[in-house]
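Got a predicted structure plus its sequence, pasted below:
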Amino acid sequence: MHAADLGGAPAALSPPVVVVGLGADGWDGLAPRSRAEIEAAEVLIGSARQLHLVPVSVAAERVPWPSPLSEALPGLVEQAGRAVVVLASGDPMLSGIGTTLTRLLGADRVRVLPAPSSVSLACARLGWAVEDTAVVTLVGRPVELLHPHVQPGRRLLVLGSDGGTPAQVAALLARRGYGASVVTVLGDLGAPDETRHAGTAAGWSAAVPALAVTAVECRADPGTVPLPTVPGLPDEAYESDGQLTKSDVRAVTLARLAPVPGGLLWDVGAGSGSIGIEWMRTHPSSRAVAVEASAERAGRITRNAARLGVPYLQVVVGRAPEALQGLARPDAVFIGGGLTTPGLPEACWEALPPGGRLVANAVTVESEAVLAAWFARAGGDLLRLGIQHAEPVGRFTGWKPAMPVTIWTVVKP
């Protein structure tokens, strides 16, 4: 979207908006080019703290961000012919206003002059390689997004909204069985009075400044079994009433769905939500909608999604195909229940774009008949999966077969 699209002056009449990153060392730490842009500004926009860091000798009009922030953004394009400089913290393109403005105005209308990011400064203080450190942004986001990153031996840098983030991170680690993890909170990075607090997640109690980065060295407590990063999580990872695609079948089903970053999945007849949840766990940009007729199960899906690190899973309570109306067009659809419902397979097939993928599982003769008819009509691949588990038979061990599952996979031409 460009300035003219938002009702402001045409792009040619206004110079680009300049976004200048400020470190905690303020004016003294700015590069000469960044200082020159601020000194030449006619309008300075930033937080009260950031504006206070600019010397009074700079004559620009100073505009503090209102709350909510979005109210100020349209005003940027109304400054026809005026030099506008936006002040940001550190690197404006790391969970910062630079990203928002570039998306709003277009990359050709924004010029970014970054300062060292909090990530770079934190890694420098800790002696960590940036490329080996996972960065998790919790700025305005739920702490549950941290879950997929918690693995033994991983190093994490967590960016939070305020000084309460370290305690939330420590509590989550302790609940997950990672109370032995080393938590280091680096406050006011780049300022003369930097602070550093360290401890374990289980024993965390330190008070920290609002401008802080939380560094975590993940260490599992004795007996903690890490969750795998690939599809097919243990069945025990889910709260369930029995309506759950079991682990082995789930792994095959996800492989057939072939998730790619940014893809949107409809999980129809979601049960405990496992397919949609594990689709989203494959990449942070992946999205899913879980459609479930039972309100009780829908609540269970929401809890499972939060506990397994994908709190943005959309849960729709309703009976398909009616509940599918108005949903964003999917890249893939999984039908885990309700195949015999009149019109359901048709609605899912029609919703898919060319190249979209449909996977459906059946365990009953009636639902298998539906899949056989669709296989004859649309082609694809029909697979019957039989799984047997070893169980005691008296003093010996025998094989107990699970119900076979028929899986239909098809890509829409």
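Cool, got the structure.

C-alpha only now, for contacts and for neighbours.
Noted.

Run a quick neighbour tally on residue 283.
Here the number of neighbours of residue 283 (other CA atoms under 10 Å) works out to 15.

Is it in contact with residue 261, as I believe?
Yes - if you go by CA atoms under 8 Å, residue 283 and residue 261 touch, sitting 5.6 Å apart.

shared neighbours of those two, anything?
Contact criterion CA atoms under 8 Å, 6 or more residues apart in numbering; residues shared by residue 283 and residue 261: none found.

Give me the residue at the spatial middle of this protein.
residue 284 (4.3 Å; CA atoms, centre = their mean).

Quick check: that one vs residue 310, distance?
Look at residue 284 and residue 310: by CA to CA, to the nearest Å, they are 8 Å apart.

Same check on residue 236?
17 Å.

what about these two, which has more around it?
Comparing residue 236 with residue 310 by neighbour count (other CA under 10 Å), the higher total belongs to residue 310, at 28 against 8.

Burial check on the nearest residue to the residue nearest to the centre of the chain once chain neighbours are set aside, number of neighbours?
In space, and not counting its chain neighbours, residue 284 is closest to residue 261: 7.6 Å by CA to CA, 6 or more residues apart in numbering. Neighbour count of residue 261, defined by other CA under 10 Å: 13.

which residues in the stretch 101-250 of the chain form helices?
Using DSSP state H, counting those that start in this stretch, the helices found in the stretch 101-250 of the chain span residues 118-126, 165-175, 247-257.

I'd like to check which residues are in contact with the residue nearest to residue 284.
282, 283, 284, 285, 286.

Is my assumption valid that the third one occupies a position in a helix?
Think residue 284. No - counting by DSSP: H, G, I helix; E, B strand; the rest coil, residue 284 is not part of a helix but coil.

about what we covered before: what is the most widely separated pair among the contacts of residue 261?
282 and 285 (8.8 Å; CA to CA).

neighbour count winner among these two?
residue 282 (19 against 12).

Of the contacts of residue 261, just say which sits nearest to residue 144.
Scanning the contacts of residue 261 for proximity to residue 144, where the rule is CA to CA, the winner is residue 284, at 12.6 Å.

can you give me the strands for the stretch 301-413 of the chain?
314-317, 332-335, 357-362, 381-385, 388-393, 396-401, 405-411 (DSSP state E, counting those that start in this stretch).

May I see the buried residues of the second one?
Neighbour-count burial for strand 332-335 flags 332, 333, 334, 335 (criterion: 16 or more other CA atoms under 10 Å).

how close does the second one sit to residue 264?
Just to be clear, that refers to residue 333. 9 Å.

alright, now check it against this:
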Amino acid sequence: MTDSPLTQPFSSRPWLHLIGLGEEGIDGLTPAAQVLVRSAELVVGGRRHLELASSLIQGRALPWASPLSDTLPELMAHRGRLVVVLASGDPFFFGVGSTLRPHLEPSEWRCLPHPSSVALAASRLGWSQQDCAVISLTGRPLESLRPALQPGGQVFVLSADANTPSQVARALVDWGFGESIVTVLEALDGPRERRRSSVAHCFDLGDVNPLNLLAIQVVAGPEARVLPRSPGLPDDWFEHDGQITKREVRAVTLSSLRPRVGEMLWDVGCGSGSVSIEWLLAHPSTQAIALESHEDRAARAARNAASLGVPRLELKVGRAPAVLEGLPPPDAVFLGGGARDPEVIERCWEALRPGGRLVANVVVLETEQVIQAAWQRLGGSLTRLSVERLDKVGGLHAFRPAMSVVQWVVDKPVSRAAPGREEYASSP
């Protein structure tokens, strides 16, 4: 683990205890957990958690600041003394555990989870958790829900507040999923627990408890744009000015980029953003930075990303290679534009992590010559992609060829000595 200002070597029995708390309060805690809360020198939690456990707390009660990271220095100053952090349900399920874990050695903490709200909701509805998608809208845009809306699917949505259910219902109608059944589950496992259901297009549930989550049985209408699990979205799903990697070539491009869990893409000269958007759709953990020299195109790419369910796309306006300065190193690079400049290729290659992939698509002869020179120096493969589409010729039909695309694909060699995200070298 890499040391941070909050992390210093420490070896002892656990001093920090993460305790999951349900809506029923301290009555749901085990005797051991109650003893820990009562004995703690410092108890950290949300104001609701501290209130629920107030009768047990004898030490200092510290509410989380906003953002949570502002509380970490004070919490870590108590290292080695008994500290309890109260959290909702399972601290490592969309919880504070993920915030604390990077600052702790494994021997320093112990977790006593409570059933998560999703576990409780699944038990109420009889849904199998392993078959359900889970989306959190706490601090995340509503559009993040889009990729999970698959016909016949079941989705749990962790709400941000009392307004989330009505906002989700309206969005489902706007996106063509108005026949979906939305169940609102409130204050689970507490005295105020309530469960109500409605079809999205006639959703009128009021007086919703801020502590709620949604369960959606997805029904897609004929006008719904269901995001597929494979690359190659229709071109007309993107707003563009002609600067777009066409559907067939885009599908091949994504197969060459080979997105993997948690990886970062640089999309240099992103145009409509179609390649980086489909990269992000490959998995919720993927990341992408789209680089574009034209502000209007960058704004268009941002709108496309939001409408297609990946508002996390990061946009940078500027001309490469200058705009590449200071960016986190990529695991893959796509050169849809900028490939004509050998310096851009060189800078991207230098920044690319060992084992990463660089893919460039070119159309014009001058850029093809630059790519061929790079291929001779760095290796990889060159492929010419040609597509023909049926078109009218007078009153008849014929296939009309689109401009051919030359695709260069090269993997950066792996070195045992090279730094990177992980141990790239293969075992002996």
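That came through, no problem. Worth saying up front: this structure is predicted, and the values here are computed from it rather than measured.

Post the TM-score for the overlay when you can.
Aligned and superposed, the two chains score 0.94 in TM-score terms (TM-score structural alignment, normalised by the length of structure 1); 412 aligned residues with a CA RMSD of 2.0 Å.

would you list the buried residues of strand 332-335 of structure 1 in JSON lines and tack on distance to residue 81 of structure 1?
Putting the buried residues of strand 332-335 of structure 1 into JSON lines (distance: CA to CA, whole Å) gives the following:
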{"residue": "332", "distance to residue 81 of structure 1": "47"}
{"residue": "333", "distance to residue 81 of structure 1": "50"}
{"residue": "334", "distance to residue 81 of structure 1": "53"}
{"residue": "335", "distance to residue 81 of structure 1": "55"}
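
give me the number of residues near residue 14 of structure 2?
18.

need the contact list for it.
Residue 14 of structure 2 touches 107, 108, 109, 110, counting by CA under 8 Å, 6+ apart.

Can you flag the buried ones in the residues you listed?
If we count by 16+ other CA under 10 Å, the contacts of residue 14 of structure 2 have these buried: 108, 109.

contacting residues around the host helix or strand of residue 38 of structure 1?
When elements are assigned from DSSP states H and E, residue 38 of structure 1 belongs to helix 32-40. Helix 32-40 of structure 1 is contacted from outside by 18, 20, 27, 44, 58, 59, 60, 83, 85, 113, using CA under 8 Å, 6+ apart.

from memory residue 410 of structure 1 sits against residue 360, does it?
No - taking CA under 8 Å as the definition, residue 410 of structure 1 is not a contact partner of residue 360, at 9.1 Å.

Between the two, which has more neighbouring residues?
residue 360 (24 against 21).

Now do the same for the more buried one: its match in structure 2.
Under the alignment (TM-score structural alignment), residue 360 of structure 1 pairs with residue 360 in structure 2.

Give me the buried positions along stretch 296-307 of structure 2.
Those would be 297, 298, 299, 300, 301, 302, 303, 304, 305, 306, 307, for stretch 296-307 of structure 2 by 16+ other CA under 10 Å.

what's the nearest residue to the second one once chain neighbours are set aside in contact with, if anything?
If I follow you right, that is residue 298 of structure 2. Of all residues not flanking residue 298 of structure 2 in the chain, residue 292 sits nearest, at 5.8 Å (CA to CA, 6+ apart). Going by CA under 8 Å, 6+ apart, residue 292 of structure 2 touches 268, 269, 270, 271, 298, 315, 316, 317, 318, 319.

about what we covered before: out of the buried residues of stretch 296-307 of structure 2, which comes closest to residue 50 of structure 2?
Closest to residue 50 of structure 2, out of all of the buried residues of stretch 296-307 of structure 2 and judged by CA to CA, is residue 306, at 36.8 Å.

For that closest one, give its distance to residue 238 of structure 2.
From residue 306 of structure 2 to residue 238 of structure 2 the distance is 11 Å (CA to CA).

Mind telling me what residue 140 of structure 2 corresponds to in structure 1?
Looking across to structure 1 (by TM-score structural alignment), residue 140 of structure 2 lines up with residue 141.

Quick check: closest non-adjacent residue to residue 263 of structure 2.
residue 286 (5.1 Å).

Could you tell me how many residues sit around the one you found?
Residue 286 of structure 2, neighbours per other CA under 10 Å, totals 19.

Can you find the partner of it in structure 1?
Residue 286 of structure 2 maps onto residue 286 in structure 1, by TM-score structural alignment.

Next up, the contacts around that match.
Counted by CA under 8 Å, 6+ apart, residue 286 of structure 1 has contacts 259, 260, 261, 262, 263, 264, 279, 280.

now do 7 Å
261, 262, 263, 264, 280 (CA atoms under 7 Å, 6 or more residues apart in numbering).

out of the contacts of residue 292 of structure 2, which one sits closest to residue 327 of structure 2?
residue 316 (9.9 Å).

what's the spacing between the closest one and residue 328 of structure 2?
Relative to residue 328 of structure 2, and taking CA to CA, residue 316 of structure 2 is found at 13 Å.

and those two? which has more neighbours close in?
Neighbours per residue, other CA under 10 Å: of residue 316 of structure 2 and residue 328, the larger number sits with residue 316, 18 against 13.

In space, what's closest to the more buried one - neighbours in sequence excluded?
Nearest to residue 316 of structure 2 is residue 291, by CA to CA, 6+ apart, at 4.9 Å.

Let me know whether that neighbour touches residue 313 as I believe.
No - Residue 291 of structure 2 lies out of contact with residue 313 (CA atoms under 7 Å); the separation is 10.6 Å.

who has more neighbours, these two?
Set residue 291 of structure 2 next to residue 313 and count neighbours by other CA under 10 Å: residue 291 wins out with 27 against 21.

What's the local residue count around residue 196 of structure 1?
Around residue 196 of structure 1 there are 15 residues (other CA under 10 Å).

Over to the one 10 residues further on?
A total of 11 residues lie near residue 206 of structure 1 under the criterion other CA under 10 Å.

List the contacts of it.
residue 197.

if you set the cut-off to 10 Å instead, what comes out?
Contact analysis of residue 206 of structure 1 by CA atoms under 10 Å, 6 or more residues apart in numbering lists 166, 167, 185, 197, 198, 199.
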